[in-house]
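Participant: here is a sequence together with a model predicted from it:
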Amino acid sequence: MPRCDWRENATGAALAVFLALVQLRLILLVLGDGYNDSVEAAFGVTIGQPHWREVQNRVLAPYLVQGLSHLFADYFLAHIAFSALALSIAGFLAFRLGRRHGGGMIPGLLCLFTLQASFSFLLSPPWLYAWDYIEIITFILFAEFVLSGRPWTWFMALFPLALLNRESAFYISMWMILDPWCRWGLGRLGLGPATAPDRARILAGLLSIPAGIGAVLSLRALLFVEASGPRLSSDAQAIHDQQFDSMLINLFPNLDDIAFEIANPALSMKLLYPVFVVAITAIALVLAWRFPVRLLAFGLVHLVMVAGAMVVGKFFETRIFIGFIPLLLVAVLLLPGRTARECPFRNSKGAPGRERLSGPRDARLQLAGHGGEGAGQVGADGAHHGDGGDGDQGGDQAVFDGGGALFVTNQLADQAAGIGQHGFHSLVGRPDAGSPSDLRQEILGFFFPPRVS
């Protein structure tokens, strides 16, 4: 397992800052004068005069800019500094996500560049709000917590931070409710550990929804003075009101716009945005299929996010898809490897050591192995033991698939040698990218990606 030292973190941080400045320059070029309109939108939230009442509760980013304005000449310069800082933080978090779950420097850099490339792809005038920067940070943290298997308290700590930024925080609540039920359902189908739903996580998710709605409505009631949106143009108010006349809001206008771009492709290449949405939908489905124990609920939540963006958002105001970038980072980390589908043992009753597994930290990963005289042979690829025939010394190495997965055996049964009985190995592993074997899937049940602390 590669060691993550300060030099690698410093390299990642330096690249994150550099690419953030490159991204900021691109933002200023793409948005032009529209950047100033986005700054005014953030400032309006701090004085109770947002463009529309619906965004008055999005206070986190505007007030962070307000705090930075004490260090700069005005709110505009503070907003530029905030943009650079937020992009730098997001970039470093993406680097750490890749470094931690990809098992090396290269996956970290891949995630960093994927983040910035995707952000650039989704830039379109005239809007890029302050809360769009924070949203990508909160959803990278969300993805990190999911991949790391954090307890529900971590998600509850993230929820209010995300809620003060944008209502998309309710997707975190949805995940807290869905994930325990998905795991329970997989267990009932024999596709996962047979465990009861995590009631604490479900309850936390359920309670966070009314609490969050109450917080949103309270912030709007307490802070809102008047809407400045009608001053943007003569028909701004009429367009805004028309959007909320239907429960489906923007769905049919969005479909009409997509159909027009398909029928009339232009040099602006807006046709790529429907392709992007189809791609993230497919990625969510594939992640849910390939890694159902960990990512079924994660994939389902992102499908709901796609539906929400189609219904509520303006499709070609492509900043609304920035929150999907962390999904791409997860896909970059997990999908390229030629690994078997994450699917624990289907049999509810099996041989010793073949009980259903719940994840990398499950105590039942003390799997049954074979202890005997001399060096053991496991499968066609072999497991190379260094006991010298004693059968009672730990620290043996087993190599499956010729480097496809590396496991260290920590302990063999003391009395295994000479009597041919089964001992127990404690297997701890870091599967590298490589071809899986039936043997590895039989022993492990499913694939664990490498993880670096």
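Facilitator: Alright, I've got the coordinates.

Participant: going by C-alpha atoms from here, please, whenever you check contacts or count neighbours.
Facilitator: OK.

Participant: what about residue 215, how many residues close to it?
Facilitator: Number of residues near residue 215 (other Cα atoms under 10 Å) recorded here: 16.

Participant: meant to ask about residue 220, not that
Facilitator: Residue 220, neighbours per other Cα under 10 Å, totals 18.

Participant: equivalent analysis for the one 4 residues further on, please.
Facilitator: Counted with other Cα under 10 Å, the neighbours of residue 224 add up to 22.

Participant: correct me if wrong: it contacts residue 51.
Facilitator: No. If you go by Cα atoms under 8 Å, residue 224 and residue 51 don't touch, sitting 10.6 Å apart.

Participant: quick one: the helices in the stretch 51-200 of the chain?
Facilitator: Assigned by DSSP state H, counting those that start in this stretch, the stretch 51-200 of the chain shows helices spanning 60-68, 75-102, 105-121, 130-148, 152-165, 170-188, 199-223.

Participant: this is the other structure I want to compare:
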Amino acid sequence: MIVSLLFAFAQFRMILLILGAAYRNSIDAALGVVQGQPHWRVFQSRVLSPWIIKGLSILTGGFPLAHIFFVIAMTALAGWLMLSLTDRCFGRRAAWGAFFLFHLLFCLLLAPPWLYAWDHASIILFTLFTYFVLTGKDWRWFAVLFSVAIFNRESGLYIALWMIADPLVKAVLDRARPQWAMLVAGLVCFGSGLVLLNMLRDLLLVKEVGPALFNMPEMAGRNFQNNFVMNVNFIKNFFENINFYFNMLIPCLMICILCLSFILSVRDFRRYFSLALVQVASVVSILVFGVISETRVLLESIPFLAMGIWVLFPEAEKGTSRTNRRRPFPLVKSAGFTDSADSMDRTVS
């Protein structure tokens, strides 16, 4: 945990160096959600991280300092989870590989002018999601995770999507009835999530300040904007105007997500296709509704890349049982993420 905390301080220094004065805008964006005056209407449902920061401000004496503490703490926790949970699945070497890959990708995806509080929480939530998939947790774990993630960002719906897709895929392949508990829970989560998102936006929104602040009146009241043509032009420009910012690495990273999704599906279709489907849906969603120039939109895909890539290395999987007996990161047990060595062996093999 100490190593992860040191890396978190280093990453925060990089955030300040890259974003500069624009970091204050990210603080204001989180505060706006708490006050019911977000930049955009869609932000109003992303209440989890801003309200955690608001709670921390009672201890720190101010929202900006609480935001800084939150960012450092979330980065440290994300790194520690990446290290600990990957160790449980694939062994110590893979764990350190995932840890350094996480920090490398995090640094790579830093870009002005935005880095929202919910971006940091998304990394943690999708690290847990990836771990739950890899270890074959039952529907209750995913339902609880969804109930937290949906308050952080609408990308929590991807968890519900997996809960729907996975039992259906396995039922088709096994020519058997689906796991009804997982399927029904997924449908309930997805439907209730859509209702909850719109309810939060309708009830908590006082004023959408973005249209006036950024001189974009045409964006007022919208939940989403079709940015596909703009993003295609961005990607085209990345490759046509190569410079020392190496912006072409961003679309290359998206290609890596798609390639890893395909390879995992080929390796074990029954086990990984639903996870791959979620990642493909995420990339498509970013291309259509996101803004590629804001590279932070890919942050929640880091856990899939950092942890999922080790599935491709059989020697990492073979070391799982030894890792469970060794338990070099005992804090995982106290956090409640425990499985027997035999259960983990069956899950990974």
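Facilitator: Received, thanks. Keep in mind it's a predicted model, so treat the numbers as computed, not measured.

Participant: report the TM-score for the pair.
Facilitator: The TM-score (TM-score structural alignment, normalised by the length of structure 2) is 0.88; 330 aligned residues with a Cα RMSD of 2.5 Å.

Participant: among the helices of the stretch 51-200 of structure 1, which is nearest residue 299 of structure 1?
Facilitator: Nearest to residue 299 of structure 1, of all these, is helix 170-188, at 9.5 Å by Cα to Cα.

Participant: now the closest one, how far from the centre of its chain.
Facilitator: Averaging C-alpha positions (Cα atoms, centre = their mean, to the nearest Å) puts helix 170-188 of structure 1 15 Å from its chain's average.

Participant: ok, stretch 92-109 of structure 1 next?
Facilitator: Per Cα atoms, centre = their mean, the centroid offset for stretch 92-109 of structure 1 relative to its chain is 13 Å.

Participant: likewise stretch 104-119 of structure 2?
Facilitator: 12 Å.

Participant: ok, and for that stretch, which residues are buried?
Facilitator: 105-110, 112-119 (16 or more other Cα atoms under 10 Å).

Participant: same check, this time on stretch 289-306 of structure 1
Facilitator: Under the neighbour-count criterion of 16+ other Cα under 10 Å, stretch 289-306 of structure 1 has 289-303, 305-306 buried.

Participant: so that stretch corresponds to what in structure 2?
Facilitator: The aligned range for stretch 289-306 of structure 1 in structure 2 is 266-283, by TM-score structural alignment.

Participant: looking at the helices of the stretch 51-200 of structure 1, which is closest to residue 243 of structure 1?
Facilitator: Nearest to residue 243 of structure 1 among these is helix 199-223; the distance by Cα to Cα comes to 19.8 Å.

Participant: tell me what the closest one is packed against?
Facilitator: Contacts defined by 3 or more Cα pairs under 8 Å, 6 or more residues apart in numbering; DSSP states H and E place helix 199-223 of structure 1 against helix 152-165, helix 170-188.

Participant: once aligned to structure 2, how far is that helix on average?
Facilitator: With the two structures superposed, helix 199-223 of structure 1 lies on average 1.2 Å from its match in structure 2, counting by mean Cα distance after the TM-score superposition for structure 1.

Participant: and the contacts of that helix?
Facilitator: 47-48, 53-54, 56-57, 152, 156, 159-160, 163, 170, 172-178, 180 (Cα atoms under 8 Å, 6 or more residues apart in numbering).

Participant: got it, and stretch 293-307 of structure 1?
Facilitator: For stretch 293-307 of structure 1, contacts defined as Cα under 8 Å, 6+ apart pick out 146-147, 171, 174-175, 178-179, 182-183, 186, 192, 277, 281, 284-285, 287-289, 324, 342-343, 358.

Participant: sorry, back to before: can you lay out the helices and strands packed on helix 199-223 of structure 1 as a markdown table showing distance to residue 96 of structure 1 and mean neighbour count?
Facilitator: Output for these, formatted as a markdown table (distance: least, Cα to Cα, whole Å; neighbours: other Cα atoms under 10 Å):
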| stretch | distance to residue 96 of structure 1 | mean neighbour count |
| --- | --- | --- |
| helix 152-165 | 18 | 18 |
| helix 170-188 | 21 | 21 |
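
Participant: export these to TSV and tack on distance to residue 62 of structure 1?
Facilitator: Output for those, formatted as TSV (distance: least, Cα to Cα, whole Å):
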stretch	distance to residue 62 of structure 1
helix 152-165	9
helix 170-188	20
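
Participant: which residue, other than its chain neighbours, is closest to the residue positioned nearest the centre of structure 1?
Facilitator: Nearest residue to the geometric centre of structure 1 (Cα atoms, centre = their mean): residue 143, 2.5 Å. Closest residue in space to residue 143 of structure 1, ignoring its immediate chain neighbours: residue 326 at 6.5 Å, by Cα to Cα, 6 or more residues apart in numbering.

Participant: and the counterpart of that neighbour in structure 2, what helix or strand is that in?
Facilitator: Per TM-score structural alignment, the equivalent position to residue 326 of structure 1 in structure 2 is residue 303. When elements are assigned from DSSP states H and E, residue 303 of structure 2 belongs to helix 302-308.

Participant: try residue 9 of structure 1
Facilitator: With DSSP H and E as the criterion, the answer for residue 9 of structure 1 is helix 6-31.

Participant: now do the contacts for residue 317 of structure 2.
Facilitator: Residues near residue 317 of structure 2 by Cα under 8 Å, 6+ apart: 89, 90, 91, 310, 311, 348, 349.

Participant: let's see that with 6 Å instead.
Facilitator: Neighbouring residues of residue 317 of structure 2 by Cα atoms under 6 Å, 6 or more residues apart in numbering: residue 90.

Participant: can you check residue 195 of structure 1 too?
Facilitator: By Cα under 6 Å, 6+ apart, the contact set of residue 195 of structure 1 is empty.

Participant: and with 7 Å instead?
Facilitator: Counting by Cα atoms under 7 Å, 6 or more residues apart in numbering, residue 195 of structure 1 makes contact with 184, 187.

Participant: now do residue 301 of structure 2
Facilitator: So residue 301 of structure 2 contacts nothing (Cα under 7 Å, 6+ apart).

Participant: and the counterpart of residue 156 of structure 1 in structure 2, what does it touch?
Facilitator: In structure 2, residue 156 of structure 1 lines up with residue 143, judged by TM-score structural alignment. Residues near residue 143 of structure 2 by Cα under 7 Å, 6+ apart: residue 185.

Participant: how close does residue 143 of structure 2 get to residue 270 of structure 2?
Facilitator: 21 Å (Cα to Cα, to the nearest Å).

Participant: what do we get in structure 2 for residue 181 of structure 1?
Facilitator: Under the alignment (TM-score structural alignment), residue 181 of structure 1 maps onto residue 168 of structure 2.
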